[in-house]
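[1] Provided below for reference: sequence and predicted model.
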Amino acid sequence: MSMIILKPGLLTTVQDLGRYGAQQFGVIVAGAMDAFALRISNLLVGNDENAAGLEITMVGPEIYFAERTLISVCGGDLSPVLNDREVPLWKTVVAPEGSLLRFGRVRLGCRAYLAVAGGVDAPVRMNSRSTYLRAGIGGWEGRSLQKGDRLPVGAASPANRALTALLADEAEADGVAFSRWSVAPDLLPSYTANPEVRAVPGQEAALFEKDSAVRFLNETYQIRTESDRMGYRLTGEILRLREKRELASAAVTFGTVQVPPDGQPIVLMADRQTIGGYPKIAQVASVDLALLAQANLGERIRFRSVSWREAQRLYLIRENGIRMLRSALAHINAGVDGKV
């Protein structure tokens, strides 16, 4: 089974949760910018959370499904439409044979994630199907999708087939079916324009002037237009060190906030480098990385300080919610209907 790209959109790539295990060789992780949305979309169609799906940025593609396919769209709201019917986010959807999925205007966020039952069966490169555009590796031929691409879909699992059968019985005359179950609202990120994100002190936070540390948490920073999947370059109050220091390069991760010599912070994102030598003033809490991923160019970000303990507590609460969702979907696979 495959899906055909009729229009590619602005930037549509194949992504899973990333390419781990090779950072010591300088190979970046890549993967979905909004990993939470990809994980949930995969669960909703019965896939493993790390299955490859499509990351759709701003202007969405048009995709043709020659065969009946179970899909889910999560993350930012880019007005998805299936056969002229609006597709609800965070639900399981049956796309009948000969379906056309397209996207419209951006309502909220900037990245949507499409999961298909069986996952996108792109070649595995270094234990991942994720696309890293700068190096031209992974995904579909190491690039964003183009018109005419025919993406293979993996074999359906028992969970995929159970969900499809359950929904097919409820399909309307046109063959389209939307699940009656949905993700509990309190599990979803609070996507919003100009988000406030929680952050813990960075490794070199104490090296900054006291006034700079205060400004970092009390001012807003605008996302500059030269930002991309590697990092968000921000413009705002200049952050200054107490004194100039030469730092040894050290490991960085998704959400690390570095401050180069110009005093304007950079938040590292999915395609971040493996190490960095700029002082790190903060680290965005894992639970708020999805909010960052959905922030658009020109929007403003405000940082709010939380403790490491609080960041860990919030992370565990979210992971427990995902575990409960996984369990509820397993019951649905067994024929138990209801709200997830």
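    Received the coordinates, thanks.
[2] going forward, measure contacts between C-alpha atoms and count neighbours the same way
    Noted.
[3] Test my guess that Leu43 contacts Glu49.
    Yes - under the criterion of Cα atoms under 8 Å, Leu43 makes contact with Glu49 at 6.0 Å.
[4] So between the two, which is more surrounded?
    For Leu43 versus Glu49, the count of surrounding residues by other Cα atoms under 10 Å is larger for Leu43: 24 against 21.
[5] where does the more buried one fall, helix, sheet strand or coil?
    Of the three states, Leu43 takes helix under DSSP: H, G, I helix; E, B strand; the rest coil.
[6] now it: how far from Gly53?
    12 Å (Cα to Cα, to the nearest Å).
[7] In addition, the following structure is provided for comparison:
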Amino acid sequence: MSLRIIKPGLQTTIQDGGRPGNLRWGLSRGGAADTFAMALGNLLLGNPPQHPCLEVAITGPEIEFSAATAVAVTGARFDLAHNDRPVGNDEVLQMRPGDRLRFGPLRSGARAYVTLAADFQLAATLDSLSTHVIAGFGGWQGRPLKAGDQIPLQHCRAVPDRKLPAQYRLDYASRPLLRVVPGLEASHFTGDAVARFYAGGFTVSPQSNRMGIRLAGEPLPAETLPQQVSAALCPGTVQVPPNGLPIISFVEGQTIGGYPRIAHVISADVHRLAQLPAGARLDFEQVEQATAHQVLREKSHLLADLPRLL
């Protein structure tokens, strides 16, 4: 039992919940860039939320299945086809031996997730199957998938036909507003720099990757910022380097950095960074920590309630 990669797409990797708890060793969490979209697909199939899956970025693959199993696609919207039949996101798709799942043009978002009612028959690295693209380990041979790769599966099973309820279907078509709390060095910035940061107008640079989301636009005043000792970073930290263009640390970001931290994307919104293609515009909104905690609780409750609705 296996899935065979006919066409790999731009960057298709095996991902799961990553390797949390290793920042003190210099190892970022990694794993799925959009953990919320991954969880929705897994729960639709009756899997744990962080069950290993395929992450598809920007340009999607073509995959052939050698065994009967159920799959679901969540996250970014592509034109999808099951063999020659158009299909959509957020529903259970029944794959038979020889069936193919094809990704066409990207319509919205940046990353999709192919969850499976099956297990990858692979060895874990540090308790995870996720591919750490920057470091080159985990997943399938520590790299994005290539044409001809044949990934072994086990425990393939059937799942009844069903779809995600309407309130769980994600929409990436609108301009995102990312909620942030002030960073530890926010007071080092001038009032003008802070005002310009929250005024918006930034776009995602093509140089962005799983390590960091680089922003393009009018630089923030950074000439008078004091030098500082390198300090801790985690996904969502917004640093401002000397060129004045913010960098948002992402899932494979470095664990320490020496640039001042103007803000931090709240934990409940970090997954939204995964759906920002190059050129996407975004805005920031400052919220209180109590609000950040409440939003995280609400999203956690949504996921916890989904199995009951299905």
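    Okay, I see it. For clarity, every value in this text was computed on a predicted model and none was experimentally measured.
[8] TM-score, when you put one on top of the other?
    Here the TM-score for the pair of chains, by TM-score structural alignment, normalised by the length of structure 2, is 0.94; 310 aligned residues with a Cα RMSD of 1.7 Å.
[9] Would you map the strands across the stretch 1-150 of structure 2?
    2-7, 11-15, 53-57, 62-65, 69-82, 85-87, 93-95, 100-116, 119-120, 150-154 (DSSP state E, counting those that start in this stretch).
[10] Could you list every helix and strand that the second one packs against?
    Same thing as strand 11-15 of structure 2. Where contact means 3 or more Cα pairs under 8 Å, 6 or more residues apart in numbering; DSSP states H and E, strand 11-15 of structure 2 is packed against strand 53-57.
[11] got the angle for the strand it packs on vs strand 11-15?
    Put simply, strand 53-57 of structure 2 runs at 150 degrees to strand 11-15, going by axes from the mean of the first three to the mean of the last three Cα atoms, to 10 degrees.
[12] mean shift between strand 53-57 of structure 2 and structure 1?
    Superposing on structure 1 places strand 53-57 of structure 2 at an average distance of 0.6 Å from its equivalents, by mean Cα distance after the TM-score superposition for structure 1.
[13] List the buried residues of stretch 279-296 of structure 2.
    Residues of stretch 279-296 of structure 2 classed as buried by neighbour count (16 or more other Cα atoms under 10 Å): 280-284, 286, 292, 295.
[14] now it: which residue numbers in structure 1?
    On the basis of TM-score structural alignment, stretch 279-296 of structure 2 is assigned to residues 298-315 in structure 1.
[15] What of stretch 231-240 of structure 2?
    By TM-score structural alignment, stretch 231-240 of structure 2 lines up with residues 250-259 in structure 1.
[16] Quick check: end-to-end length of the matching stretch?
    Distance across stretch 250-259 of structure 1, first residue to last, is 14 Å (Cα to Cα).
[17] just stretch 183-196 of structure 2 next, same as before
    15 Å.
[18] ok, now stretch 58-67 of structure 2?
    End-to-end distance for stretch 58-67 of structure 2, by Cα to Cα: 27 Å.
[19] and Gly17 of structure 2, what does it touch?
    Counting by Cα atoms under 8 Å, 6 or more residues apart in numbering, Gly17 of structure 2 touches 30-32, 35, 50-52, 128, 130.
[20] whoops, Val306 of structure 1 was the one
    Contacts of Val306 of structure 1 by Cα under 8 Å, 6+ apart are 198-200.
[21] Considering those, which is situated nearest to Lys280 of structure 1?
    Nearest to Lys280 of structure 1 out of the contacts of Val306 of structure 1 is Val200 (Cα to Cα; 10.8 Å).
[22] Now Leu100 of structure 1. Nearest residue, chain neighbours left out?
    Beyond its immediate neighbours in the sequence, the residue positioned closest to Leu100 of structure 1 (Cα to Cα, 6 or more residues apart in numbering) is Tyr64, lying 4.7 Å away.
[23] How many residues are close by that neighbour?
    21.
[24] Could I get the full set of helices for structure 2?
    With DSSP state H applied, structure 2 shows helices at 35-44, 191-199, 289-309, listed in chain order.
[25] Now render the ones you listed as TSV, adding distance to Gly258 of structure 2.
    Listed next are the helices of structure 2 as TSV, based on distance: least, Cα to Cα, whole Å:
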stretch	distance to Gly258 of structure 2
helix 35-44	28
helix 191-199	19
helix 289-309	24
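[26] out of these, deepest packed?
    helix 35-44 (a mean of 26; mean count of other Cα atoms under 10 Å).
[27] where do the strands sit along the stretch 201-340 of structure 1?
    220-223, 231-235, 250-251, 256-258, 266-268, 275-276, 280-284, 300-305.
[28] so what corresponds to the residue nearest to Leu100 of structure 1 in structure 2?
    In structure 2, Tyr64 of structure 1 lands on Glu64 (TM-score structural alignment).
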